[in-house]
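Asks: attaching a predicted model along with its sequence, questions to come.
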Amino acid sequence: MNDAVPPAQAPQQAAPPDHDPAAPAPLGVPRIPTGDAEVDARLERLADADHLDTDGHVEVYEDVHRGLRDALTALDARPGPPAPPSPHRQGS
């Protein structure tokens, strides 16, 4: 009978991760092109937030929001077809 105790083994160390789990990581949210170059450029700017810490996201989101708002405002400023005459003003 052998009462010898096997030597203690050193605890196995986990392999270092490929990346820092606390580092910013892309969200992987797809951005589908709209067909409007200005709007698409603003939406692509959202990818900049993928590489920033959370506190840096606000600046990117505000910039994109401002750009999209400006694009919508520009749509209202474009001249459209003239409005039809009002029936109440004819014959004055």
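Replies: Nice, I can see it.
Asks: can we go C-alpha only for contacts and neighbour counts from here?
Replies: Will do.
Asks: for residue 24, which three-state class applies?
Replies: When classified by DSSP: H, G, I helix; E, B strand; the rest coil, residue 24 comes out as coil.
Asks: show me the contacts for it.
Replies: Applying Cα atoms under 8 Å, 6 or more residues apart in numbering to residue 24 gives the contacts 50-54.
Asks: any of those residues buried? List them.
Replies: residue 50 (16 or more other Cα atoms under 10 Å).
Asks: what ranges do the strands span in this protein?
Replies: In the chain, no segments count as strands under DSSP state E.
Asks: alright, now check it against this:
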Amino acid sequence: MSDWMPEPGTRPEAAPDPAAPGAADPGPAPSHEPAPPAPLGVPRTPTGYAGVDARLERLADADHLPADGHGEVYEDVHRGLRDELTALDARPAPVSDAQ
């Protein structure tokens, strides 16, 4: 139980009656539907390496998917970029001097 008491001669504020004339209109009820996918507008600057640039362009596919579909695109891009880096590290076979 609370010991708080209003000042003598005052009364506690009552919540406004939403049906009373002049009551503020709360506006439309909020929608609980997810917003449709929208491009993020993040620029992708070409690197000059065709394989890398193609993988980066693949990121644009995520702009048209709901958030739960982004992971598949990101994994694909990550895998492709990893393959591109692996190819850069691969050393060409030594040239044989035998003829």
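Replies: Structure received. This one's a predicted model, so the numbers in the text were calculated from it and none came from an experiment.
Asks: pull the number of nearby residues for residue 34 of structure 1.
Replies: Look at residue 34 of structure 1: counted by other Cα atoms under 10 Å, it has 11 neighbours.
Asks: which residue lines up with it in structure 2?
Replies: Residue pairing (TM-score structural alignment): residue 34 of structure 1 is matched to residue 47 of structure 2.
Asks: for residue 52 of structure 1, same thing?
Replies: Under TM-score structural alignment, residue 52 of structure 1 pairs with residue 65 in structure 2.
Asks: for residue 64 of structure 2, which non-adjacent residue is spatially closest?
Replies: Nearest residue to residue 64 of structure 2, sequence neighbours excluded (Cα to Cα, 6 or more residues apart in numbering): residue 37, at 5.5 Å.
Asks: quick one: residues contacting the match of residue 34 of structure 1.
Replies: residue 53.
Asks: look up how far residue 37 of structure 2 lies from it.
Replies: Using Cα to Cα, to the nearest Å, we find residue 47 of structure 2 at a distance of 27 Å from residue 37 of structure 2.
Asks: longest helix in structure 1, by residue count?
Replies: Longest helix in structure 1 by number of residues, with DSSP state H as the criterion: helix 54-77.
Asks: list the helices and strands it packs on?
Replies: helix 37-45 (3 or more Cα pairs under 8 Å, 6 or more residues apart in numbering; DSSP states H and E).
Asks: what residues sit buried inside the helix it packs on?
Replies: Quick answer for helix 37-45 of structure 1 (16+ other Cα under 10 Å): 39, 42-43.
Asks: that concludes my questions; thank you for your assistance.
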